[in-house]
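**Student:** I would like the atomic coordinates for the input below:
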Amino acid sequence: MSAASPQLHGLPPGAFSCFVTGTDTEIGKTLVSAALLHILALRGVRVAAMKPIAAGAEWRDGAWHNDDADMLAASAHVQLPQAITTPYLFQTPAAPHIAAELEHTAIDPAHILHCFDQVRAQSDAVVVEGVGGFRVPLTHTFDTADLAQQIALPVVLVVGMRLGCISQALLTVEAIQARGLSLMGWVANVVDANMSHVDANIQALTQRIKAPMLGHIPRLTTPSAVQAARFIHHD
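**Tutor:** Alright, predicted model coming up:
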């Protein structure tokens, strides 16, 4: 594979499902997930969204809301109950295992998988967004990498473009491959508007990541699924 070839590929045609992970927290997983949902909906795919664990919720309009989960729900074609799309919604903005302990809740991986099966049964495609980076603890013995492995969908990696992203991205790719998962591709998302040498960093990543680069999202003034989708390669 040549150094430039990953840039020549786009998303798979038609309907596809994927698990979206990232190099860290707050690097654009939700934005990319929403963009993928928007693209699939434009293709006429009955696509559903799932964010199994969300931490940081507030009470609005008679219900608990998480901004990330709400953005995904708004971008999905198939609307399903939050009880199955986000089975674990915590008020505390903290790592899931910490939030769960503080709120006297035990995260049960089997319940997440049961909810995923329900979501998949009611749609033609599912975009599942992980929480934080690829190896965030969910319990004392189970993390998001374990969850991705059990869900067994192709993975889309969101690389937050900022200083240090090359090492973070390559380590995450190694972790994904170590779980026997397929890396569908990766998206460069600019999180630091003042980052120097963005193009050089992207070139270094395309030379080292043996999977398609699916897009390069600049720093958006008003981030939205529609805006982000413009920068992801698709038909």
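
**Student:** make it CA atoms for all contacts and neighbour counts henceforth
**Tutor:** OK.

**Student:** Check the gap between the residue in the chain sticking out farthest from the centre and Thr105 for me.
**Tutor:** Most distant residue from the mean C-alpha position of the chain: Gly62, 27.6 Å away (CA atoms, centre = their mean). Using CA to CA, to the nearest Å, Gly62 is found at 21 Å from Thr105.

**Student:** same deal with Val136?
**Tutor:** Val136 is 17 Å from Thr105, by CA to CA.

**Student:** Check which residues of stretch 17-33 are buried.
**Tutor:** 17-24, 27-33 (16 or more other CA atoms under 10 Å).

**Student:** Just the ones in helices from those residues, please.
**Tutor:** Of the buried residues of stretch 17-33, the ones assigned to helices by DSSP state H are 29-33.

**Student:** host element of the closest residue to Ala76 other than its chain neighbours?
**Tutor:** Nearest residue to Ala76, sequence neighbours excluded (CA to CA, 6 or more residues apart in numbering): Ala48, at 5.2 Å. Element membership for Ala48, per DSSP states H and E: strand 47-50.

**Student:** Show me what that strand is packed against.
**Tutor:** Under the contact criterion of 3 or more CA pairs under 8 Å, 6 or more residues apart in numbering; DSSP states H and E, strand 47-50 touches helix 29-42, helix 67-75, helix 82-85, helix 109-121, strand 125-129.

**Student:** Could you rerun that using 7 Å?
**Tutor:** helix 29-42, strand 125-129 (3 or more CA pairs under 7 Å, 6 or more residues apart in numbering; DSSP states H and E).

**Student:** ok, back up a step: switch the ones in helices among the buried residues of stretch 17-33 over to a markdown table; also include distance to Arg219.
**Tutor:** Formatted as a markdown table, these follow (distance: CA to CA, whole Å):
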| residue | distance to Arg219 |
| --- | --- |
| Lys29 | 14 |
| Thr30 | 14 |
| Leu31 | 11 |
| Val32 | 13 |
| Ser33 | 16 |
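
**Student:** I'd like the structure of this one too, to check against the first:
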Amino acid sequence: MYFVAGTDTDSGKTLVSSALLLAAKGLMSETDRPMSTLGIKPIASGCMLTPAGLRNSDALQLLAASSVKLTYGQINPIAFEPAIAPHIAAAKVGGALSPEGVLAQLDLAAFAEADFCLIEGAGGWRLPLGQGRYLSELVQSLSIPVILVVGMKLGCLNHALLTQEAILADGLEIAGWVANCVDPEMSMFEENLDSLKEIMSAPMLGCIPFLEEANPARAAEFLSLEALANHN
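**Tutor:** Next comes the predicted model:
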């Protein structure tokens, strides 16, 4: 099980998570069968109200990319309609968020059915839950390694380094990182990528070029899970 964090809100966590799930489907498990995969998104804002309830496009994409089919509520237990910070959205409906509350919503027994499970965060590493609490505390309580998605754009070096420092300071391990091009006109792309390779403490799992449409299957072609296999 891994937690997928991003350097910021629009770094491409869902695209990378879905691509990783698809890439893992092509691998064999320790029992010599195709790996079962599962992606979940505990907290999501910006959900659409449907006859079945609130639905989030990111969570639906993770559900589609997963081979272990759980209910939508298991994939995305905490959903808010407005596209705003989750703790503000919770307050607007008279609720509150906490790491313990989020953990209580997770069906960890069901997640254990998957050989390869990803928990996608919301926003950046220090997503506020209110009252001085952060989503990063959930990852600490689970004590699982992190996969960091670096949104390749101006400022990404600072964002990546600060996020890495925060994760390591929290006593957690970065199992790998993915460079995801979110700005097709980014200047000195290769030079910035080389700098990231120098400053990041974990192996790079791949570099996804700018895609006009978020296509997990296409993005998966640029990823390698070999470093994660060695990590396990």
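
**Student:** re the thing from before, and Val136 and Thr105 of the first structure? which has more neighbours close in?
**Tutor:** Using other CA atoms under 10 Å as the criterion, Val136 of the first structure and Thr105 rank with Val136 on top: 19 against 13.

**Student:** For the strand holding Ala48 of the first structure, grab the matching residue range in the second structure.
**Tutor:** Against the second structure, the aligned range for strand 47-50 of the first structure is residues 37-40 (TM-score structural alignment).

**Student:** Now find how far off-centre the matching stretch is within its chain.
**Tutor:** Computed by CA atoms, centre = their mean, to the nearest Å, the chain-centroid distance of stretch 37-40 of the second structure equals 10 Å.

**Student:** mean offset of it relative to the first structure (after superposition)
**Tutor:** Taking mean CA distance after the TM-score superposition for the first structure, the mean distance separating stretch 37-40 of the second structure from the aligned residues in the first structure is 1.4 Å.

**Student:** got the contact list for the equivalent of Leu97 of the second structure over in the first structure?
**Tutor:** Under the alignment by TM-score structural alignment, Leu97 of the second structure pairs with Ile107 in the first structure. Residues in contact with Ile107 of the first structure (CA atoms under 7 Å, 6 or more residues apart in numbering) are 100, 138-139.

**Student:** let's see 8 Å
**Tutor:** Neighbouring residues of Ile107 of the first structure by CA atoms under 8 Å, 6 or more residues apart in numbering: 88, 97, 100, 138-139.

**Student:** same deal with Arg219 of the first structure?
**Tutor:** Counting by CA under 8 Å, 6+ apart, Arg219 of the first structure touches 189-193.

**Student:** could you say which helix or strand contains the residue mapped onto Glu198 of the second structure from the first structure?
**Tutor:** Mapped onto the first structure by TM-score structural alignment, Glu198 of the second structure lines up with Gln207. Element membership for Gln207 of the first structure, per DSSP H and E: helix 198-208.

**Student:** Superpose on the second structure and give me the mean offset of the very next helix or strand once past that helix.
**Tutor:** Scanning forward in sequence from helix 198-208 of the first structure by DSSP H and E, the next helix or strand is strand 213-217. With mean CA distance after the TM-score superposition for the first structure, strand 213-217 of the first structure departs from the second structure by a mean of 0.7 Å once superposed.

**Student:** Which elements pack onto strand 213-217 of the first structure?
**Tutor:** The contact analysis (3+ CA pairs under 8 Å, 6+ apart) places strand 213-217 of the first structure against strand 183-190.

**Student:** Distance from the chain centre to stretch 11-18 of the second structure, please.
**Tutor:** The chain centre lies 6 Å from the centre of stretch 11-18 of the second structure; the measure is CA atoms, centre = their mean.

**Student:** And stretch 161-174 of the second structure, by the same measure?
**Tutor:** Distance, centroid of stretch 161-174 of the second structure to centroid of chain: 15 Å (CA atoms, centre = their mean).

**Student:** So which bit of the first structure is that stretch matched to?
**Tutor:** Using TM-score structural alignment, the residues of the first structure aligned to stretch 161-174 of the second structure are 170-183.

**Student:** residues in contact with the matching stretch?
**Tutor:** Residues contacting stretch 170-183 of the first structure (CA under 8 Å, 6+ apart): 22-23, 134, 145, 149, 152-157, 205, 208-209, 211.

**Student:** what do you get if the cut-off is 6 Å, keeping everything else the same?
**Tutor:** Stretch 170-183 of the first structure is contacted from outside by 154-155, using CA atoms under 6 Å, 6 or more residues apart in numbering.

**Student:** mind checking how far the corresponding residue of the first structure for Phe222 of the second structure is from Ala106 of the first structure?
**Tutor:** Aligned counterpart of Phe222 of the second structure in the first structure: Phe231 (TM-score structural alignment). Distance, Phe231 of the first structure to Ala106 of the first structure, by CA to CA: 39 Å.

**Student:** And for Ala169 of the first structure?
**Tutor:** Between Ala169 of the first structure and Ala106 of the first structure the distance is 30 Å, computed by CA to CA.

**Student:** between these two, who's got more neighbours?
**Tutor:** Ala169 (23 against 13).

**Student:** Setting the sequence-adjacent residues aside, check what's closest to Met195 of the first structure.
**Tutor:** Excluding the flanking residues, the one nearest Met195 of the first structure by CA to CA, 6+ apart is Arg162, at 5.8 Å.

**Student:** Tell me, how many residues neighbour the one you found?
**Tutor:** There are 19 residues near Arg162 of the first structure, going by other CA under 10 Å.
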